[in-house]
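Asks: After the sequence you'll find the predicted model.
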Amino acid sequence: MFMKYIKNIVFMIVLLFACVFTVNSYAEESSFQCNTNPELIQDMNSALLQKKIRELNREYSPWDSEISLFSDFNGFVNGGITMPSTGNVRALIVQLEFPEHPLSDGLLNTLYDDFFGVHKNADPSKFFTFNDERSVSELYKVHSNGKLNFTGDVMPIYRTKEFPSYYTVNNINQLMSEILSHYKREGIVDDYSKYDSNKDGYIDSLIVLYPFYPDLEYGNAWGSHAGSGSGIIIEGDPIKVDSFVTMNNSVTSEGVSTHTVLHECGHLMGLLDNYNVGGVSGNSCTLTGTGEIMTAGSGSEKCYFNAYYRYLLDWIEPTILPYNDDLETMDLCAYENTDDNNTEQAIIFIPDYEILPFTEFYIAEYYTSFHIQNTSLEDKYRGVLMWHVNSKQSYNGTVADKTGYLKPVYKNGGTYDNYGSFMYDIPNDLYIKDDEFSAETTPSSNFYDDVYTGAYMKVLDMDSDKATVQVGFVNTDIIKQPTISVSSPSKKAVKSGSKVFYTLKYDADELGDSTDIFRDVTVNKTGTATTLHGVNYKDGTLSATVEFNSIKGEGTIGFTIGGKSAWNVSSTGLKKCASSVISETFYVDDTSPEIVFDNDEEIIWELGAEYVDSGARATDNLDPNIESKLVVDTSALNVNKAGTYQIKYNATDHAGNIAEQKVRTVKVIPISANVEYSETKLTNQNVTVTLTPSVQLVTNTELTYTFTENGEHTFTLTDLEGNTLNKTVKVDWIDKEPPTAELSYSTTKFTNKDVKVTVTPSEAVTEDTELSYTFTENGSHT
């Protein structure tokens, strides 16, 4: 169960894995056809976990071009999440009235009660029915397991300047600006930041209610939907509106439709409409009469958040099964009977999440009769409901319209209603005691395109609170996982204009169409083109070459290949894809290295002394090993003959760029001196140094020096011709400080045994030093 606690792997990242090239360079321009950069995926996942979906949609191109469950296909939500799904949320409720159609201020009390009221005396027999007497706030608390605290304020009624027919989708946001600015000017709202609980700069939840009158004409801006808040400006307040909800309030005693409120606010939290799951007719929903929140309903349906939605909204922590052949038994609890997060409310079956992209999987929940509107139904209307999540595909298996990303597994094939809509049939499509879901059943646990998953579920028992299930995967090794290998680049570093290629190999037992294995990919980078060519098949191996040419722009270049671009295909149509492989990078380097001297460019050297270089370094902008490539040429130097010599320094970096040569001048002068020390071993006495020069020196030249402590001393020796040698001597073996010592006793308590004392000196001592002593009786010892 080690995977049980992997809570939020990238469940929405939709990346159509192919041969994907990642460029990390200093070039001004880089673009990606798609991306499997592991660091980018990790960043996306982290942002998803923190519910920072708005930032993801605005920063990362895959969210703009591919399928995202966090972007409404009609463009209403614009991929942004306004309303947090957990924590404290403070909503702003606005009731409109139109000219010549005034409303009673008493309506506001009813609205507050419908949205935020506490109904301690609500009839429990009506809970989870369309007559549920609880407020929106109370329902959120129930469905979120207490994770969402929905509060807010109902504003005074606002009368529009125009009739509803005046407002269209082109000017409705202007009306929103007028409303919010009016409340600000009148002092009704002094600071809109109090409606921004998560401090992202946007109002958490703006819900605008309008009355419906049969005698009025309504423009195309009206209806129950979530709209984009683009262009809404609040005068005198920096808070913005990302999205808002408009909905019809019948202004009757029936009050607000909680189903409609939760459905539209579902958009504000990032959920999409899911009408295509089963079709819609009249007041029906995907799960007949259940009020499943993001399908269609009459507005009088009650609210059912399926396990997938609760997973996305961070209301539950599903068990994510490990991908192995071990089956285990666990209790799957109905969430209306769960008051904490310590019991399982959902189980996720994802085949080898490290291999397949986490965009398609099964999620199971225990569906009970409390969901059914008709409370007279018997307890047999309960069972395990399997959801098939496929976030990259629509209902008909294409990537066309971003709908149908979620549909139930129709155990008995589903049914059609009188209008020809395909419906989920309760209880016949629920999995009940002794039912199995596996690769051998119909429907099977294979994915839509017959990809083998090995997912297995059997219902062992059920009661009103839970279903006991056996779950896991079987035959996970039915297909060998193929492997991809990538050679080292043909060159580790190059100059602009060069070519670099890699050789790719793909090994599998059986192969499908080679176009599914490697795909041509072009990476646009300033002056850089990449091509994939030369795909060859031999003995279960495909080979190809990735070539970079016309390279410009300094930096590092590499690529990633793997994921869904490389399948192992069996004769039965079952598939398994290869793990991604990240190539080695190569350098594009047009800058020459530099050579830097650590000391003077001209030095004086003692005749006959062994030459030691005064220090030089090679530096480069990209070559990590440039220091080892410094070449020092001392071939012209002869320290045994007085004269002036040149030492030459050269360096060439990994791309062949040559540094400008540097030269150090060494003047060997005809002076040498023998050095004698009065003591060369460790001593606590002074040490005298005496020099014996090889030539006659000027008078009064210092030739002796006495060290009273460790240190250095420089003698200046000048011969009769005026040549001068500075000779430095060093002494580091004088030690005049006595050592200290720590004493340790074998015991420090009263004893009738001998006591041994051990001495630990602070520094090395002579071999004959006594370092321990044993007392046989009380006394002292020195």
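Replies: Perfect, thanks for sending it.
Asks: contacts and neighbour counts: CA atoms only from here.
Replies: Will do.
Asks: Verify the stated contact: residue 649 with residue 618.
Replies: No - Residue 649 lies out of contact with residue 618 (Cα atoms under 8 Å); the separation is 9.2 Å.
Asks: Show me whatever sits in contact with both of those two.
Replies: Common contacts of residue 649 and residue 618, defined by Cα atoms under 8 Å, 6 or more residues apart in numbering, comprise 595, 630.
Asks: what's the first-to-last distance across stretch 194-209?
Replies: 21 Å (Cα to Cα, to the nearest Å).
Asks: What lies in contact with it?
Replies: 82-84, 88-96, 152, 192-193, 238-249, 265, 268.
Asks: Whichever of those residues end up buried, select them in ChimeraX.
Replies: Command for ChimeraX that selects the buried part of the contacts of stretch 194-209, burial taken from 16 or more other Cα atoms under 10 Å:
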select :82,83,84,88,89,90,91,92,93,94,95,96,152,192,193,239,240,241,242,243,244,245,246,247,248,249,265,268
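Asks: what about versus this one:
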Amino acid sequence: MKKKKQIKHLLFSLITLLSIFLSSCAPSIISYVPYDSFLEDIDTYEEEIHDGYLKPASYHPYTFKNKNNEDEVFNTFQDVFRHQKFYQNISSLKTNKLLVIPIDFDDYPSSNLEEGTEGSLEVIKNAFFGQNENNAWRSVAGYYNESSYGKFILDGKVTNWFRSSYLASDIVNNSAKANVVRNIYNEALAWYEDNYDDLSSFYVDGVRSNGIPVYLIYSHPSASGEGARNKMFWAFTINQNNTLACWSSYHLTYLKYGKPDTHTYIHEVGHLFGLVDYYNTDGLAYGPTGRVDMMDYSVGDHTGYSKMLLNWTRPYYVLGDATITIRPFYVSGDLILIKNEWNYTAMDEYLLIEFYSPNGLNAYDSRVFNNESYLMSKAGIKVYHVDARLAFLTNNNLAQTIGYVSDGLYNKEEVRLGIIHSNTSSTTYQNNRLYHLLEKSGENSFLNGHFATNETLFYKGDSFGLETFENYKLNDNTLLGYTFNIDELTNTYATISFKKL
């Protein structure tokens, strides 16, 4: 009896140890807790007039002559992006809803995921709408509420897994990516209406024809290696032909201790607003923004030009000799814009100055690991050349350029307007770049694929237009007409003096 008891106790101990071992190997699932959003008054701007500069209370309408030689007006970037209903996007102010539908396949069911069908849903809920503490960095909702300074709230819903009619193995090498996603999008919406509520609460601006924004999270692993971005199982967004959808892999959560990484999802939601990629989509080395932007390398906070487009901030506009003090951009939205005869919209060509700080939404990606970081680890001044001029385009998929609106070039074809430049050689106009981070040295190391570093930034005592960037010209062949100097730079403010030439 005694020997049997010893064996029994030994077996019990082994079973207990095995249970502990298995439980320690099981994936850690953090229960979903919603993010607590805050909404600021979007009409908080008052015009500021100072000696040599001002801050406008609002952006001005953009007026142009249409094909009937009549004045047509754009009041916002959304109006431009949706012109002639060629593209669709979500609004960037107040509360907007996003429907998140996880997609799996008969040959790659959600039960295959390490977290299982139910556990993976908790992960997705935390990634999109959960409190920041349940994520490796921020949830998508938390990120955009913070990046917008409380002017935008992302609300929404995560459904159960929807089983696609496609087999993953049948579409993995499909070249007609948009058509496949469009079909899955429509199937998923029909399934939602059959199993949940009607979709009216998700209509953009309450109008069905403005689109229904959906994020499709597929169960299959994301493509990798050479040519991955051209494959079906990649991350991309469609804003056309009655489809307003993001498409990304569940595996991009890169779970660590049960907390998802949301960088890719945040980048793709940027496309839902109408923001374009700031990296070179041709796959060439040249990255004009130095890989230090959410719409470039999927890191950090959105930067000045993006936030101007989305109406989350207003810049100080230099009118003559002036001294201007700005705070870190991540917490204030402070910017300085230099342009003779600015049109008071984001859709123009100008220089944009931003006080970068490795804090807030920049803190996570500016951490130094193995002597490297994705973002700059020091605070300093960033100077951007923005060329977001509007042009007349043929209203078809070829998007052939007729000419800049500011030049008055026009023909009688059915046309739409759009921001004609990009950071991709094959799709930009007259080889101009949309958004270029200028390097303090006056060189352009990004041409060779280099990343922005601390040396890219301007610091106290540095200047623009004196020893470097002398007689700086914009792409429209006009002189900038200013020099400036960084007089003071602390952790909380920077003072910059401007001299009109």
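Replies: Noted; the coordinates are in hand. Owing to the predicted nature of the structure, the values given are computational and were not obtained by experimental measurement.
Asks: Superposed, what's their TM-score?
Replies: Taking TM-score structural alignment, normalised by the length of structure 2 as the basis, the two superposed chains have a TM-score of 0.68; 391 aligned residues with a Cα RMSD of 3.8 Å.
Asks: Just the ones of the contacts of stretch 194-209 of structure 1 in strands?
Replies: Mapping the contacts of stretch 194-209 of structure 1 onto strands (DSSP state E) picks out 88-96, 152, 243-249.
Asks: How about residue 354 of structure 1: what's its closest non-neighbour residue?
Replies: Of all residues not flanking residue 354 of structure 1 in the chain, residue 579 sits nearest, at 7.4 Å (Cα to Cα, 6 or more residues apart in numbering).
Asks: counterpart of the one you found in structure 2?
Replies: Using TM-score structural alignment, residue 579 of structure 1 has no partner in structure 2.
Asks: which residues touch residue 579 of structure 1?
Replies: The contact partners of residue 579 of structure 1, by Cα under 8 Å, 6+ apart, come to 354, 355, 482, 483, 484, 562, 563.
Asks: Assign it to helix, strand or coil.
Replies: Assigned by DSSP: H, G, I helix; E, B strand; the rest coil, the conformation of residue 579 of structure 1 is strand.
Asks: Once you drop chain neighbours, what's closest to residue 244 of structure 1?
Replies: Spatial nearest neighbour of residue 244 of structure 1, excluding adjacent residues (Cα to Cα, 6+ apart): residue 206 at 5.0 Å.
Asks: so the host helix or strand of that neighbour matches what in structure 2?
Replies: Using DSSP states H and E, the element containing residue 206 of structure 1 is strand 205-211. Here strand 205-211 of structure 1 aligns to structure 2 at residues 213-219, judged by TM-score structural alignment.
Asks: tell me how far the matching stretch is from the chain's mean position?
Replies: 17 Å (Cα atoms, centre = their mean, to the nearest Å).
Asks: just stretch 433-448 of structure 2 next, same as before
Replies: From the chain centre to the centre of stretch 433-448 of structure 2 is a distance of 21 Å (Cα atoms, centre = their mean).
Asks: And the contacts of it?
Replies: Around stretch 433-448 of structure 2, the neighbours that count as contacts under Cα under 8 Å, 6+ apart are 278, 285-290, 382-388, 421-424, 428, 452, 455-458, 468-469.
Asks: so of those residues, which ones are in strands?
Replies: Mapping the contacts of stretch 433-448 of structure 2 onto strands (DSSP E) picks out 382, 383, 384, 385, 386, 387.
Asks: Look at residue 110 of structure 1 and tell me its secondary structure.
Replies: Under the three-state scheme (three-state DSSP), residue 110 of structure 1 adopts helix.
Asks: what residue of structure 2 takes the place of it?
Replies: So, by TM-score structural alignment, residue 110 of structure 1 is matched to residue 123.
Asks: got it, and residue 411 of structure 1?
Replies: In structure 2, residue 411 of structure 1 lands on residue 440 (TM-score structural alignment).
Asks: Where does stretch 742-756 of structure 1 end up in structure 2?
Replies: Going by TM-score structural alignment: stretch 742-756 of structure 1 matches no residues.
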